[in-house]
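In: Sharing a model prediction with you, sequence too.
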Amino acid sequence: MTVPAPSDASVPDGTATESGDSSRITPELLKLAGVIMLGAIMVQLDATMVNVAIDTLRQSFDVTVSTIQWVSTGYLLAMAIVIPLTGWAVDRFGARATWTFSLCAFLGGSVLCGIAWSAESLIAFRVLQGLGGGMILPLAQAILAVAAGPQRLGRMMSAIGVPAMLGPVLGPVLGGVLVDQLSWRWIFYINVPICLVALALSWRIMPAGDPETAERKGLDKLGLLLLSPGCAAVVYGLSEAGQHGSFTAREVLIPLVAGVVLLAAFAWHSLWTSTEPIIDLRLLRSRNFSASSGVLFVFGMAMFGAIFLTSLLYQQVHGDSAMRAGLLLAPQGLGLAVALLLAGPLTDKVGPRWIAVTGLVLAAAGTIPFCLARGDVNQLILGGALVVRGAGLGAILVPCMAAAYSGLANQAFTRASSALRIFQQLGGSFGVAVIAVILQRRVTDAYTGAAGHPTLDQVAGAYGDTFWWAVAFTVAAIVPALLLPRTLRSDAADESAPRPAAMG
């Protein structure tokens, strides 16, 4: 299928329809990618920087951990709530207007967080910040996917993959520096100049589109009332599972069951009763999209679970500071950078299937040394393992993102981005919650078996046993990866994909 040029104000044009070689990366496309990445990496870094400062915030406001953890959870829930609005907002107001609003909301939330005077005010301002940040990543994916066209999808997904993967690696280091050398308030103030630059550049570079041709679609209010609280309830339940160390606690079961019921009701509504659902589940009729979604969900469990475990291993078992733990994670960024340079062009030439499978194998291989590590660790071995794991991360995300859009009509790109982002976020939340529950049980068993005085090797062994679950999740993701397309050729359209009429 040849992806046509956008004909409305939903997405920027002028980059995918030039005369000449349609596979060439033009200067205009590079400028657009740079602006998009600036906003995307800001959101990713912010989330991980705040995690480093949680204990400092607890001490500053003299509150308990169960209270201050809402600084992160509230932000996550706000992002989950607003993601489904992205597709409708772009259809209704255009890409540039929606992008500008998102950046402004994130900017305002950042300033307010920086001047927060209590834990309660900081939590409220983090929710506002999340309402802006939640739209930025799916917007970034959709804008670049349409601008690139099918010939350049792999390389452009490499670009958007940089913020998604570098955030968990660089964020803890930068956050540690800001908290130690300046103040916790600077983890929010640092967003201000980045936001202002991103706003100025996007206003100049991102085409405004023609407001007269924008789609004036109504908002699927019932879908929003089912989907957003459903996602929020599931994310909340999973975060509580990590806090309580169990999935059977009332605080976990009630929101989880309520969330699942709401999501099931939304699925029925989207498939059978709505002509213009806020997230069109008919996208899953596309094998490419459903396979990509499956990989991103299952691997999200493994990736975020492993990052969560690795940081805790360095800090709680080996006694490293948050800053040093972030530095020890840096080799993963090296492997990631190499993979991102290679995965995009290889995906365009070879196709997504075997690139993704290779990435999953590398990610599993890079995690196994952590399964075997005990108290007396060789940092060189673990550093090398992180390089391998980082290479696997980059080799998985790029082909999955590119394959998800292959065969979809342009009109479906923004809503597809929203759906993909939800799958990633829920997969990551589920993975961290499951890993946290397993780790808690393993550590408890270690203390019980040693009469409350386990050796360092025994505690490290509890972590090693839990890392095997991250390996198992990674291996499980190979099943949907084998369903990814062999090629991204523009004439290899997915006939099962929804066409513009089906998208409403």
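Out: Everything's here; your move. Numbers count the residues shown, from 1 in each chain.
In: When you work out contacts or count neighbours from here on, use the C-alpha atoms and nothing else.
Out: Will do.
In: Pull out the buried residues from the host helix or strand of residue 194.
Out: Assigned by DSSP states H and E, residue 194 belongs to helix 191-205. Using 16 or more other Cα atoms under 10 Å as the test for burial, helix 191-205 gives 191-192, 194-195, 198-199, 201-203.
In: Let me have the residues you listed in TSV, adding distance to residue 132 as columns.
Out: TSV is the format used below for the buried residues of helix 191-205 (distance: Cα to Cα, whole Å):
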residue	distance to residue 132
191	13
192	14
194	15
195	12
198	14
199	13
201	18
202	16
203	17
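In: Let me see the contact set for residue 101.
Out: Shown in contact with residue 101 (Cα atoms under 8 Å, 6 or more residues apart in numbering): residue 132.
In: ok so, going back, can you tell me which of the buried residues of helix 191-205 is nearest residue 302?
Out: residue 191 (29.0 Å; Cα to Cα).
In: Second structure for comparison follows:
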Amino acid sequence: MDPSTLEPSVTDQVAAPPNKLDGTVLKIAGVVVLGAIMSILDITVVSVALPTFQTEFDATYAQVAWTMTGYTLALATVIPLSGWAADRFGTKRLYMLALLLFTLGSALCATAGSIEQLVAYRVLQGLGGGMLMPLGMTIMTRAAGPERIGRLMAVLGVPMLLGPIGGPILGGWLIDVASWHWVFLINIPIGAIALVYAWIVLPKDEPHPSESFDFIGMLMLSPGLALFLYGVSSLPETGTITATKVWATMLAGALLVIGFVLYSFKPRHPLLDLRLFRNRSLAIATISLFVFVIAFMGAGLLFPSYFLQIRGESTLNAGLLMAPQGIGAMLTMPIAGMMADKIPVGRTVPFAMALIAAGFFTFTQVDTDTSYVLLCGSLFVMGLGMGGTMMPIMTSALRTLSHAEVARGSTLVNILQQIGGSIGTAIMSVILTSQLNGSPDIPGVTNPNSGEPITEAGAAIAVQQGIQIPLPPEILQRGLQYAADSFATTFWVGFLLTVATLIPIAFLPKRRAAKDVSGEGAVEPPVLIH
């Protein structure tokens, strides 16, 4: 056949696909970057504002923690809907709705007069934020095509890292020079720009109104995920899985999710298409990402806590000390993205994961005076590994999907990421809390709010954070040492989970999948040969 008689899109596929991303794709990527930065920045900025919320609203830590938990529950509820809604209404209008909800929620958060109001407005934020990431991944994958998705993920990954790097720094600075309200107000101009940009740049929607909505699946999956994550998130507050608030909600949620899994293979268009797991490449990549998120994201939240609670640093300094991790990731992510388009991820990701484990090991040895040079150097090494891990695994998960499967696939990946992050955070918080509570009580000293005895470790941490408690130097030092040992023990758990991630990663594809010249994605054989 004469190539000139082929359709343009097919001719382009027969020829070597362009290595560089064209201007149209980069403009679309810019929209997704803005939404991702807002979502990620908001999580990291709010995390450093929790002590301020305690003071401003006269609330306990368990109460203010619901500003994070409520956001997470909203994410878990809305993410399953995003795949169907993207097909039904189109990605452009749905993405703009998500931006609007997130921006409106941010504005309302700044007006909150009580902790209850703040939690409610955070839920509204989460309804928008939950759609931003899966929709963004869908838009990116469709724009770039399977051959360039690794390169596009790398381009997007660098500015997205500004959230974890800049969040703690920005949050600490805004609280110091202005007020906690600006933690949320900062999203309003970014959201307005993103809305206008999305309206101009994103391609016109092509919705598919014929697909039916899986109401039965929604009634099982969304409440099931919310109940399960509610129970998991309550673990740090109760300190035990035997509390009714924990086990009952986790059990109810798990039963609903299991019911959904058994049911989901019956309807033609299920809310969450688990049939995609028949694609071995997607299944292995998703499992690898799930285990990695449990291991790293849970422990990752404790790094700034160590600087704040053990070393007595300000929120701004703690954010600056975390910056080497993001810098390391920024260096390797573009390289890893280009390699992901040429070299199977199964040949590169294990080496990146080994870097993360090597850097992580340092934190299992932390003390009250561990060298900042050593800690920042270890964070930098971990960042180098992160840049070669997260985006290549996502690339492996999505690149073998057809155009019609992308929205469903990105929804699956995002749900498992969210569940993994919540489980990892809860596990690490429970372990750290139980370790700290094992510290001896200080005779005759009680908490003025609860009336309960104060442990040596708890009192030492309070002093490091600027709370005036008269303590003899020997008790202060002993409490700090106990607290540092508690962090080290918790980091050991995170390190071992990180090493365990190498098991599913070993099964990532080590050969390139065959390409489909139709432009619909890669043709995936029933079983990949590794």
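Out: Received, thanks. Quick caveat: nothing in here was measured; it's all calculated off a predicted structure.
In: about what we covered before: the very next helix or strand once past the helix holding residue 194 of structure 1 against structure 2, how far on average?
Out: Next along the chain after helix 191-205 of structure 1, taking DSSP H and E as the criterion, comes helix 221-244. Helix 221-244 of structure 1 differs from its equivalent in structure 2 by a mean of 1.1 Å after superposition (mean Cα distance after the TM-score superposition for structure 1).
In: Mean deviation, the helix or strand just after helix 221-244 of structure 1 versus structure 2?
Out: As assigned by DSSP H and E, the chain's next helix or strand after helix 221-244 of structure 1 is helix 250-268. Overlaying structure 2 shows helix 250-268 of structure 1 at a mean distance of 0.8 Å from the equivalent residues (mean Cα distance after the TM-score superposition for structure 1).
In: Mind telling me what residue 250 of structure 1 corresponds to in structure 2?
Out: Residue 250 of structure 1 maps onto residue 244 in structure 2, with residues paired by TM-score structural alignment.
In: okay, how far is it across stretch 381-392 of structure 2, tip to tip?
Out: 18 Å (Cα to Cα, to the nearest Å).
In: matching residues in structure 1 for that stretch?
Out: Using TM-score structural alignment, stretch 381-392 of structure 2 corresponds to residues 388-399 of structure 1.
In: now that stretch: how far from the chain's centre is it?
Out: Relative to its chain's centre, stretch 388-399 of structure 1 lies at 14 Å (Cα atoms, centre = their mean, to the nearest Å).
In: Pull the residues that contact the helix holding residue 194 of structure 1.
Out: With contact meaning Cα under 8 Å, 6+ apart, helix 191-205 of structure 1 is reached by 31-32, 35-36, 38-39, 42, 46, 96, 100, 103-104, 107, 110-111.
In: ok, now stretch 125-137 of structure 1?
Out: Contacts of stretch 125-137 of structure 1 (Cα under 8 Å, 6+ apart): 39-40, 43, 71-72, 74-83, 85-86, 99, 101-110, 112-113, 116, 421.
In: State the span of structure 2 onto which it is aligned.
Out: Here stretch 125-137 of structure 1 aligns to structure 2 at residues 121-133, judged by TM-score structural alignment.
In: average distance between the host helix or strand of residue 139 of structure 1 and structure 2?
Out: Secondary structure assignment for residue 139 of structure 1, by DSSP H and E: helix 119-148. Following the fit onto structure 2, the mean deviation recorded for helix 119-148 of structure 1 is 1.0 Å by mean Cα distance after the TM-score superposition for structure 1.
In: What residues sit buried inside stretch 487-494 of structure 2?
Out: For stretch 487-494 of structure 2, burial by neighbour count (16+ other Cα under 10 Å) applies to 487-494.
In: Could you tell me which of the contacts of helix 191-205 of structure 1 count as buried?
Out: Buried subset of those (neighbour count, 16+ other Cα under 10 Å): 32, 35-36, 38-39, 42, 46, 96, 100, 103-104, 107, 110-111.
In: Between those, which sits nearest residue 240 of structure 1?
Out: Lowest distance from residue 240 of structure 1 to those (Cα to Cα) belongs to residue 46, with 21.8 Å.
In: check contacts around that closest one.
Out: Taking Cα under 8 Å, 6+ apart, one finds 171, 187-188, 191 in contact with residue 46 of structure 1.
In: tell me which element it falls in.
Out: Secondary structure assignment for residue 46 of structure 1, by DSSP H and E: helix 27-52.
In: list the helices and strands the very next helix or strand once past that helix packs on?
Out: Per DSSP H and E, the first helix or strand lying C-terminal to helix 27-52 of structure 1 is helix 54-61. The contact analysis (3 or more Cα pairs under 8 Å, 6 or more residues apart in numbering; DSSP states H and E) places helix 54-61 of structure 1 against helix 65-68.
In: Report the distance from the helix or strand just after the helix it packs on to the chain centre.
Out: Next helix or strand after helix 65-68 of structure 1 toward the C-terminus (DSSP H and E): helix 70-82. On the basis of Cα atoms, centre = their mean, helix 70-82 of structure 1 sits 13 Å off its chain's mean C-alpha point.
In: Give me the range in structure 2 that helix 70-82 of structure 1 lines up against.
Out: So helix 70-82 of structure 1 is aligned with residues 66-78, judged by TM-score structural alignment.
In: what's the average distance of that stretch to structure 1?
Out: Superposing on structure 1 and averaging over aligned pairs (mean Cα distance after the TM-score superposition for structure 1), stretch 66-78 of structure 2 comes out at 0.9 Å.
In: Please enumerate residues in contact with that stretch?
Out: With contact meaning Cα under 8 Å, 6+ apart, stretch 66-78 of structure 2 is reached by 43, 46-47, 118-120, 122-127, 129-131, 222-223, 225-226, 229-230, 233, 415, 418-419, 422.
In: Touching, residue 369 of structure 1 and residue 385? I think so.
Out: Yes. Between residue 369 of structure 1 and residue 385 there is a contact under Cα atoms under 8 Å: 6.6 Å.
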